[in-house]
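would you be able to build a 3D model of this:
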Amino acid sequence: MNQIPDTIDGVEAMLAGENYVVGRALATVTFLALKLGRPLFLEGEAGVGKTELAKALAQGLGRKLIRLQCYEGLDAASAVYEWNFAAQMVAIRTAEVTEGTDRAALTSELFSDDFLIRRPLLDAMSPQDGGAPVLLIDELDRTDEPFEAFLLEALSDFQVTIPELGTVKAPEPPIVILTSNRTREVHDALKRRCLYHWVDYPSFDREMEILQARAPEAAQDLSREIVAFVQRLRTEDLFKKPGVAETIDWAKCLLALDVLTLSPETIADTLGAILKYQDDIQRLAGSEAAKILEESRKALELT
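Sure thing, here's the model as predicted:
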């Protein structure tokens, strides 16, 4: 376990050591979340690095990363715990063929820690080797309001209740990162419990830094072409604009193909790395990709 940095510069350096390039504003709010023990709520388009921040924090601090992937219909039971019914049934049948079984003792044993399956929230509230874990509650906007209300209570006191066992309170509050792609608004009551930051698409220079950190084998000229093209592409009216994750994926695809410079043909062949909807891909087919490439190269000449 590593010490939590005591300065904003320390947070930047720690994240840089994990190949995560962070701007000053995000580094500041991350430092404050760590310093004050407050959950950090990150909103932004998909692929801009919200989830990666939690991973980089866990790696940099030497803490366990516990991830709760949210989805529609997620309820408190699925997020906290469940009982191992198969193992309980085996124990019951074993007791049935054993003489002198104490039913009260059997009941107590069936609802003990031995048969408990810890889901992410309970796991994050439990003691961990190496210190409090990083709890990533990913894509919270996919859940519904009842789960938000439950989460509000759980994050207020950092404890959860198991009816058969009682209340489990975290010996040390976990480092909590919540993310949202803003497919719907998250309730203000939950946001008020957190420090907030909007993670936007990076500038050209910052995206170059990110690409050089994540795909260092890419030549400088090719990296500049890739970033300029993607940045120009984000100005188009697309169903899903490419995030930084797609920029990195595309660069790695082009490297695998031994591409030295972009061409309309290469772009057409690899659009699936940066665009994830057929309508968007069809829109860029043919001369449109060549036009965007030409415009992005002109923009590069002006920088």
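
every contact and neighbour count from this point should use C-alpha atoms.
Fine.

ok, longest helix in the chain?
Ranked by residue count under DSSP state H, the longest helix found in the chain is helix 287-302.

just checking, what packs against that helix?
helix 220-233, helix 264-270 (3 or more CA pairs under 8 Å, 6 or more residues apart in numbering; DSSP states H and E).

and these as JSON lines, adding distance to E45 and mean neighbour count?
Formatted as JSON lines, these follow (distance: least, CA to CA, whole Å; neighbours: other CA atoms under 10 Å):
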{"stretch": "helix 220-233", "distance to E45": "14", "mean neighbour count": "20"}
{"stretch": "helix 264-270", "distance to E45": "22", "mean neighbour count": "15"}
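
now render those as a markdown table, adding distance to T161.
Formatted as a markdown table, the helices and strands packed on helix 287-302 follow (distance: least, CA to CA, whole Å):
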| stretch | distance to T161 |
| --- | --- |
| helix 220-233 | 47 |
| helix 264-270 | 50 |
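
out of those, nearest to A149?
A149 lies closest to helix 220-233 among those, at 38.1 Å (CA to CA).

quick one: buried residues of the longest helix of the chain?
For helix 287-302, burial by neighbour count (16 or more other CA atoms under 10 Å) applies to 289-290, 292-293, 296-297.

the structure of the following sequence is requested for comparison with the preceding one:
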Amino acid sequence: MTWMSVPAPEDLAKALDGVGYLADDGLATAAFLSLRMHRPLFCEGEPGTGKTSLATSLAQALGVPLIRLQCHEGIDATQALYDWDFPRQLLHLRALEAASHGELDADAAEQSLYTERFLLARPLLRALREAPCVLLVDEIDRADDEFEAFLLEVLSENAVTLPEIGEVRAEVAPLVILTSNRTREVHDALKRRCLYHWLEHPDLAREVQILKRRLPGISDRLAAQVANAVRRLRAAELLKPPGVAETIDWAEALLALGRTELDAEAAAITLGAVLKYREDADRVRVDLDALLAG
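Reported below is the predicted structural model:
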């Protein structure tokens, strides 16, 4: 499937299915509209609901590069857009000085330092240059207001002006996926620029499907047992409820141990695959029968 040959949401869902990502109708439609309307897709949801995996799977399904911008506290335009290779510039300047025998033209030397040769393209600049591609702006809620404003400007124009180089404009708008775990509210101005989709944890049937797709050797019984147990863990008051990735890890751990069912013994020795805080594991171990009931 090529970049613009997706006729309908169900075709995109089928393409995603082909690379191991099971998207429901709502998510497939949102991703399809983002592609067709050239609008970023803003995905919010609890950790582990498949937001980041959506971007990687879209890149695989569409046969285009994935470019990832991981947001963090204090990220700025330089880290996201471009920088200069200062060590190489310094070596170049020294070489010019040596070759000129003390008669270096300062203006010409300065101009030679700020060329493509020494430009370090960061994710946003790469996406504008390499589109068609999928640009994943991961965990935008970790960035600050100033970075949001900068990002909004770039996404609105699909272009940026570098003082030393000039304008860089994408010939084709990249497919932009922004994710947020909602650790803080993202400003309305950025959300208005995007299509929006809230990702829930999959229902029981879909999670069983995911396990069977990702782990072809798993039995129906074990897949159902693991998916049921994870649903109970998500309903408990844990510090970090498990996501789909932990569900897969747990099932894979059981298979690696040669287990064919999830009983209390198997659960006790593999909880580290699904729970990542000691307090959560201790709480669950107190009543494993309740976790495995039904």
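
and the TM-score between them?
TM-score of the superposed chains, computed with TM-score structural alignment, normalised by the length of structure 2, equals 0.96; 291 aligned residues with a CA RMSD of 1.2 Å.

circling back to that earlier point, out of the helices and strands packed on helix 287-302 of structure 1, which gets nearest to D280 of structure 1?
Per CA to CA, nearest to D280 of structure 1 of those: helix 220-233, 10.6 Å.

between the closest one and helix 287-302, how many degrees?
Counting by axes from the mean of the first three to the mean of the last three CA atoms, to 10 degrees, helix 220-233 of structure 1 points 120 degrees away from the direction of helix 287-302.

can you name the element that comes right after helix 220-233 of structure 1?
Using DSSP states H and E, the next helix or strand after helix 220-233 of structure 1 towards the C-terminus is helix 244-256.

which parts of that next one are buried?
244-252, 254-255.

looking at those, which is nearest L110 of structure 1?
Distance to L110 of structure 1 across the buried residues of helix 244-256 of structure 1 (CA to CA) is lowest for A245, with 45.5 Å.

thought the closest one was touching G49?
Yes. Using CA atoms under 8 Å, A245 of structure 1 makes contact with G49 at a distance of 7.3 Å.

what about the strands in the stretch 101-250 of structure 2?
For the stretch 101-250 of structure 2, the strands defined by DSSP state E, counting those that start in this stretch cover 119-121, 134-138, 159-162, 166-169, 175-180, 195-199.

pipe these into CSV and attach mean neighbour count and distance to A109 of structure 2 per row.
Output for the strands of the stretch 101-250 of structure 2, formatted as CSV (neighbours: other CA atoms under 10 Å; distance: least, CA to CA, whole Å):
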stretch, mean neighbour count, distance to A109 of structure 2
strand 119-121, 17, 16
strand 134-138, 26, 35
strand 159-162, 15, 19
strand 166-169, 13, 19
strand 175-180, 25, 38
strand 195-199, 18, 47
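
including distance to M1 of structure 2, could those strands go into JSON lines?
Below are those laid out as JSON lines (distance: least, CA to CA, whole Å):
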{"stretch": "strand 119-121", "distance to M1 of structure 2": "28"}
{"stretch": "strand 134-138", "distance to M1 of structure 2": "14"}
{"stretch": "strand 159-162", "distance to M1 of structure 2": "27"}
{"stretch": "strand 166-169", "distance to M1 of structure 2": "25"}
{"stretch": "strand 175-180", "distance to M1 of structure 2": "15"}
{"stretch": "strand 195-199", "distance to M1 of structure 2": "23"}
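
leaving out the residues flanking it, which one is nearest to V274 of structure 2?
Spatially, and ignoring its direct neighbours in sequence, V274 of structure 2 is nearest to E246 (4.8 Å; CA to CA, 6 or more residues apart in numbering).

and if you look at L119 of structure 2?
What sits nearest to L119 of structure 2 in space, not counting adjacent residues and going by CA to CA, 6+ apart, is W84, at 5.0 Å.

what does T161 of structure 2 give?
E167 (4.1 Å).

quick one, what contacts that neighbour?
159-161 (CA atoms under 8 Å, 6 or more residues apart in numbering).

N84 of structure 1 now?
N84 of structure 1 makes contacts with 115-117, as judged by CA under 8 Å, 6+ apart.
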